[in-house]
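Chemist: what's the 3D shape of this:
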Amino acid sequence: MERIYFDYAATSPVHPEVIEVVHDAMINHFGNASSIHHLGRDSRRMMDNAKKVFADSIGAKPNEIVLTSGGTESDNTAIIETAFAREKEGKHIVTTVIEHHAVLKPMDYLEKLGFEITYLSVDKYGMIDLEVLKEALREDTILVSIMYGNNEVGSLSAIKSIGEIIVESVSTAYFHTDAVQAYGLESIDVKKESIDLLSTSSHKISGPKGIGFLYINEAIHLPSFMLGGEQEMKRRAGTENIPAIVGFQKAVEIAQLTKESRRNEYDSFSHRLIQRLNDQKVDFEINGHPDSRLKHIINIWFKGVSSEKLLLLMDLSGLAISAGSACTAGNIDPSHVLIAMYGKESQRVKESVRISFGIDTTMKSIDYLVTELIKLTNKLKK
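Modeler: Here you go, the predicted model:
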């Protein structure tokens, strides 16, 4: 049985060109980047080249890039270290109710330590009210953390407007955004969008797992989240993973070169999927914002169809889709994102699935996906 993957928002297969550079680095570039001999200098050169690629991709400077193990570490570092570094200035933080758990759990941790967290609600499209954000900002607000694009429904935040509001407010809050889903597909410019801290992860863009970066504006000085050596200019201890770093670099280079073509392709996939469902008179609605959204994610409410049962039957048909964040895989708890958007009692919470596209998605696979969706949703309704 052929297996077809539609869960790229959870993770993505590694691009063949990425595998090549990782393999080469493992064999030929194994020196410790902190060593002064030629093997160490070789690794340092490769790491510096990668940082320049990462920085250029978001309009930053290489010295503003801190290598991490991925999105979770980047989010935790940005939030927890900002809180500890600035608690004498204030203990108020603003975020939203639909953030990834890598943001929400650090917020919960800080609340237990006496920090005050304001959780902004969202509308049915997964968007915050910018006027409510303005009202939430105070003189003692030290951090605002709002994701660039939602990992479950794909809704894009008004990041530039949010950045402007923070800059113009009475607060001196840092602006952090979890850009894990948006990075590689959206055009991000940290300076133009007034972003102080930004999190990314390699494995979402067909790079290796276990590597990412945190952008930290050069005017900000945060202590190291990891304690040990003095790597990353004392901002992140631990021997740098050169094979993963150069693999991430290659994935970013490919993503930058193919960004527009992939956006157009993913858009055409969504249109085809929706058109065929409409042609077959399937009873469904799209969750999230209809226009301002990530092109590779589409979240669909199949009315009267259990998402849990649909996932199981789709898997038996060789199709991998999702009912929400990968970090809640195997968890029967309903999506906190859908609850925030539509209410706990809404049928959407138990009847919605997430489909996401990537490098191996084709129009042929989309057609097969739709055929199975039509067949299985009709079966489950009966």
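Chemist: Please count neighbours and contacts with C-alpha atoms only from this point.
Modeler: Will do.
Chemist: which residues in this protein form helices?
Modeler: 16-28, 38-58, 71-76, 82-86, 101-112, 130-136, 159-168, 231-234, 242-279, 307-316, 336-342, 363-381 (DSSP state H).
Chemist: deepest of the ones you listed, which one?
Modeler: helix 71-76 (a mean of 25; mean count of other Cα atoms under 10 Å).
Chemist: compare with the first, here's sequence two:
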Amino acid sequence: MEAYFDNSATTKPSDEVVKAMLEALTIYYGNPSSLHRKGVAVEKLIKTSRKQLAKALGVKDEEIIFTSGGTESNNAAILGTVAAKKRKGNKIITTRIEHPSVLNVFKSLEAKEYEVVYLDVNREGKIDLNQLEQELDAQTILLSIMHVNNEVGTLQPIGEVRKMLERSNSKAIFHVDAVQSFGKLRFNPAKLGIDLLSISGHKVHGPKGIGALYVKKDLQLTPIAYGGGQEIGIRPGTENVPGILGLGAAASTIEEKIEVHISKMDTLRNRLKEGILSEIQDVIINGSINNESAPHILNVSFFGIRGEVLLHMLEQDNIYVSTGSACSSKKSSQSHVLKAMGLTDQEIEGAVRFSFSYENTIEEVDYGLSRLKKHVQELRKIMKR
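Modeler: From the prediction side, this is the model:
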């Protein structure tokens, strides 16, 4: 049996997605900017995909900009905002537990003499709203906060943040990295008061190399690249048609079945969590403990072992997990997320992330739990020698 529990790193493309992409590569291969019928046919399909994604998010078609993925969406949102607002102020705010595609952009702006504030988080990975309120001022032009943390699954109070911005009469643009929440939670960017929102295709059973940026209507955003004017000039370049059609197919599935998928992932996560807590000693669950977390992520610290060693032992049984973000897992440094949450070195060293999809099964979870229990016991015996 194979049990793939690394869906926060990437997901297997669905059959519908593969079919849409194959048709784009073999039938609808025209350039959407061409005036002949092959180009016009592809342009219509892109419009359909844009409509599918907009429907899944509950926004207008024209508010969707296709990108190469979550990283580009985050970069375009942040850099495009500071460029557009550079005469309004130079203060920008984010959190200490953001994805590298946000944190590294903020660090680059800090080097360019922007005033950067990194919000602290508590043991559960939640931001301090009081700290945010104290930091907001007339010079603040951008606030970037992820919706769901990719390592521990903690859900940030996005709605409360918007209310705080309104109470403070802040003109700051509100950007949300929703790469780990799109398809895992039911939400509407417009109703939450979000100005810019990033998503990625390969986290929702779509293809790699495609993503999108929701840009609130009439919001000014300076392009970070220049070319032929595609995507209303914000993201120029010949469109990635196979990727766009694949993302559209994935979005259509999300819109139709999200409640069922959420329920299933939550059931799987809780089954594994309860099994670990009842059958394996000396463990802690990292993240929120009050249902303020995503249904698909479970981060656990196993005391007395190294998470990386446990990962490779599980791999021998065709069980696939991770020790953190896929974008930083090959680096030797400790998880910046777990460090910001105040975990000890031992807790960080023993941390493993399990992340689920609607394609996982109860049988896979039970198989994973049985092998996990065996390997943890084996490793602890070795460590005691």
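Chemist: TM-score for these two?
Modeler: Overlay of the two chains. TM-score (TM-score structural alignment, normalised by the length of the first structure): 0.97; 380 aligned residues with a Cα RMSD of 1.2 Å.
Chemist: now the helices of the first structure as JSON lines including distance to Leu214 of the first structure?
Modeler: JSON lines is the format used below for the helices of the first structure (distance: least, Cα to Cα, whole Å):
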{"stretch": "helix 16-28", "distance to Leu214 of the first structure": "21"}
{"stretch": "helix 38-58", "distance to Leu214 of the first structure": "10"}
{"stretch": "helix 71-76", "distance to Leu214 of the first structure": "5"}
{"stretch": "helix 82-86", "distance to Leu214 of the first structure": "13"}
{"stretch": "helix 101-112", "distance to Leu214 of the first structure": "14"}
{"stretch": "helix 130-136", "distance to Leu214 of the first structure": "24"}
{"stretch": "helix 159-168", "distance to Leu214 of the first structure": "17"}
{"stretch": "helix 231-234", "distance to Leu214 of the first structure": "11"}
{"stretch": "helix 242-279", "distance to Leu214 of the first structure": "13"}
{"stretch": "helix 307-316", "distance to Leu214 of the first structure": "34"}
{"stretch": "helix 336-342", "distance to Leu214 of the first structure": "24"}
{"stretch": "helix 363-381", "distance to Leu214 of the first structure": "34"}
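Chemist: So for Ala179 of the first structure, which of those sits nearest?
Modeler: Closest approach to Ala179 of the first structure among these (Cα to Cα): helix 71-76, 8.5 Å.
Chemist: so how much does that closest one differ from the second structure once superposed?
Modeler: Superposed on the second structure, helix 71-76 of the first structure shows a mean distance to its aligned partners of 0.2 Å (mean Cα distance after the TM-score superposition for the first structure).
Chemist: Other residues contacting that helix?
Modeler: Outside of helix 71-76 of the first structure, the residues within contact range by Cα atoms under 8 Å, 6 or more residues apart in numbering are 68, 102-103, 106, 178, 180, 198-201, 212-214.
Chemist: So which of those are in strands?
Modeler: Thr68, Asp178, Leu198, Ser199, Gly212, Phe213, Leu214 (DSSP state E).
Chemist: Farthest-apart pair in the residues you listed, please.
Modeler: Thr68 and Asp178 (13.7 Å).
Chemist: tell me, what residue is most central in the first structure?
Modeler: Val180 (2.3 Å; Cα atoms, centre = their mean).
Chemist: Not counting residues beside it along the chain, what's closest to that one?
Modeler: In space, Val180 of the first structure comes closest to Thr200 once its chain neighbours are excluded; the distance is 4.4 Å by Cα to Cα, 6 or more residues apart in numbering.
Chemist: from memory that neighbour sits against Phe213, does it?
Modeler: Yes. Applying Cα atoms under 8 Å, one finds Thr200 of the first structure in contact with Phe213, separated by 5.6 Å.
Chemist: So if I had to pick from these two, which one is more boxed in?
Modeler: Thr200 (30 against 27; other Cα atoms under 10 Å).
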